[in-house]
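Q: What follows is a predicted protein model with its sequence.
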Amino acid sequence: MIRSKVSIIIPAYNAADYIGRALDSVLCQDHHPLEIVIVNDGSTDNLEDVLRLYLWDERVKYIATENRGISHAINTGLKLATGEYICFLHADDIFLPGKIKRQLSSMERASRSGVSYTDASYFLEGTSRVVKSPYVHFSGDIFYFIKRNNFIHMSTVMLRRDLFEIAIFDESLACHEDWDFLLKLSAAGIRFQYVDEILSNISVHPKMLSSNTQVMDATRSEVGLRARRLWKAFKSDISPFSAKGISNLKRYAAFKIYALTIGFPNSAKFNIEAPSALLARS
């Protein structure tokens, strides 16, 4: 049986203290074939010294670029990746054992899905504080739900390579590039599959709890505005007189019926604190 190749893209900036554990967590996965594409986004620490311990492995590809941000690093990695499926791993996050094999098996069984994502736990770097993801997750056509808030962490995502013909990462965004990317896929009707299992550990750094809040808030507002524009464009195409219009009408009805059933978005379970806030209080 020929197994699908999976490429894991790791963008790294000044991650010398953490990237070793990230790489170890991928290299010990029980799926083959796989390749790891590391993109050094202009690091000024000793990242390359650490990476020399791994570059002998034929599964590892490496490229260094000037510092142009995480979106550029990911897009650069995509150009080098050769797998049929793509995963992402932040340089300070960790894949749990069996993550790739279980997620790929689930994706190949659900052939209609283009994107898979899993549950995750979040840990505060340098402490023993850990919280489970507080988000409510959705499968299928998730556009109506993800336009309100991003509940998917990219270190849990696996997707088909051909989806990058629909969208790539916006290099003009300083952050929230993941939400923007997933919004564009969901707006296009790509189906998502949620794997209800913790298969990634996500690092939260203490400095993230208080730094760059202005940039993060401004960028979140920008992506939120894009979400509203996408939703407006979607609704404007609802019509009983065209194939696309009928498709959008069916999607809209399904969104509204399901949202009413679960009390979205007004139920308290949808109005929760981010993992970083929970860690700060724990």
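A: That came through, no problem.
Q: alpha carbons only for contacts and neighbour counts from here, please
A: Will do.
Q: Residue 216: what's it in contact with?
A: 174-176 (Cα atoms under 8 Å, 6 or more residues apart in numbering).
Q: In addition, the following structure is provided for comparison:
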Amino acid sequence: MKPRVSIIIPVYNGTNYMRDAIDSALNQTYENCEVIVVNDGSNDEGATDAAARSYGDRIRYFKKENGGVATAVNYGIQQMTGEYAAWLSHDDIFTPDKIEKQIHAALASGLENPVVHSNFEFWDVSKDKHLKVDLLQNYTKEQLEDSCFAPLFLAIHGSTALVHKSHYERVGLYDTSLMATQDSEFLFRVMRGKKSIFVEDSLMISRIHPQQGQQTMACHQKEYNEMFVHFCQTLTKAEKIHFCGSEWNFYYRLYLLLKYSKPADTILEYLKKRLNDCEKSDRPDEKSKHLQERLVPQGIERIYIFGAGQMGRELLETLRSYGLEASGWIDNAKEKHKTAIEGLPCMGPEQIKDQEKCLFIVAMLDPSEVVEQLKRLSVSHIATMGDFKKRLFCVTPLYAVL
């Protein structure tokens, strides 16, 4: 018989979105599921309670005093009768085949009870805009399945994870002292030293809305910074070298990841100090110069970055850290044409000349449309920012951009 899966939905004052979450859990194509809803002491005059009770015996419903989301998830874990657990936030949605595809991947892997995770998409409610997140654009499948790499480098969403019950016995439950980062901290613990399974399909929709915890919790920024310090202090030097090629490069990769993250503040200063403390042999030197020949096709005379936004600026920094310089920007936004951005000229794609001598690197979260646009313009040399990031991840740069 196929293993039973317990889908645990913690909710606090959740009548805005909880029905969508519960319905998505009930409508799974995988039949052997139970849906556990835990009301974490909602104070909305019984509205959440009434909404949950309207499902009758289709769900298992529990009420408890308010204690935070970690306490609610832990309560659900303690009540589960399944072999696997899947946490679904009350404002998120599972695709109908989420559990079926992940159970199939777990059973087919040959591994003993691996954690399974996947791609997902964001839904910005205020703009009614969906954006698919393809983690394979920036990381390899091997990286995403390697120990705690995914939670360490923010390459996993907690509501995509499928966790076997044995892991709770092995590493414990969610840390109830954490109000905003409990999922990342738990996944770091449970995945460390183990191989996980990454399913490439997008299997969960994560809402972005003004009421979500990251927007409203005053403790989020403090916990966020302390979490990364904890990760750095917990991992051994050997683990850091394994992930990034050198200890210096480990701290530098984390620094680049968090540099443009709004909650990051004290962690950046911590990482700068760690970079200065690293052994001299770990620091940037001339050993990376030969990479330029491998990164840029023969005959290329100019490099253009397509996308003059934040990601483009990050790519420009990356290129410069490896001794490469861009000749300019390409962007579809006409208001940017004939302007200088970071000292480089910006033009439209129709102004491209001698394209056979140019390399165009697309710096966008979803580069697929722009890649097709360049192909229609008969552009020969196209790469994405993710292509470069994956190839350079474990290579110490020539120059640090701090």
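A: Thanks, I have the structure now. The shown structure was predicted, so the numbers you read here are calculated from the model rather than taken from an experiment.
Q: Buried among the contacts of residue 216 of the first structure? Make that a ChimeraX selection.
A: The buried residues among the contacts of residue 216 of the first structure can be selected in ChimeraX (16 or more other Cα atoms under 10 Å) with this line:
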select :174,175,176
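Q: residue contacts, residue 100 of the first structure?
A: 29-31.
Q: Give me the buried entries from those residues.
A: 29, 31.
Q: And the contacts of residue 100 of the first structure, which is closest to residue 38 of the first structure?
A: Ranked by distance to residue 38 of the first structure (Cα to Cα), the contacts of residue 100 of the first structure are led by residue 29 at 16.8 Å.
Q: my guess is the closest one meets residue 99, correct?
A: Yes: counting by Cα atoms under 8 Å, residue 29 of the first structure touches residue 99, with 7.2 Å between them.
Q: all strands of the stretch 201-350 of the second structure, in order?
A: Using DSSP state E, counting those that start in this stretch, the strands of the stretch 201-350 of the second structure run over 302-306, 328-330, 340-341, 344-347.
Q: how about the ones you listed in JSON lines, adding distance to residue 241 of the second structure and mean neighbour count?
A: Output for those, formatted as JSON lines (distance: least, Cα to Cα, whole Å; neighbours: other Cα atoms under 10 Å):
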{"stretch": "strand 302-306", "distance to residue 241 of the second structure": "31", "mean neighbour count": "23"}
{"stretch": "strand 328-330", "distance to residue 241 of the second structure": "35", "mean neighbour count": "24"}
{"stretch": "strand 340-341", "distance to residue 241 of the second structure": "36", "mean neighbour count": "14"}
{"stretch": "strand 344-347", "distance to residue 241 of the second structure": "36", "mean neighbour count": "20"}
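Q: List just the one of those that sits closest to residue 384 of the second structure.
A: Nearest of the strands of the stretch 201-350 of the second structure (Cα to Cα): strand 302-306, 9.1 Å.
Q: In the first structure, which residue range corresponds to that closest one?
A: Per TM-score structural alignment, strand 302-306 of the second structure has no counterpart in the first structure.
Q: so of the contacts of residue 100 of the first structure, which ones are in helices?
A: Residues of these located in helices (DSSP state H): none.
Q: can you tell me which of the contacts of residue 100 of the first structure are in strands?
A: Assignment to strands by DSSP state E places none of the contacts of residue 100 of the first structure there.
Q: And the contacts of residue 100 of the first structure, which is closest to residue 246 of the first structure?
A: residue 31 (41.2 Å).
Q: Okay, the closest one and residue 22 of the first structure: tell me how far apart.
A: Distance, residue 31 of the first structure to residue 22 of the first structure, by Cα to Cα, to the nearest Å: 16 Å.
Q: Done for today, thanks.
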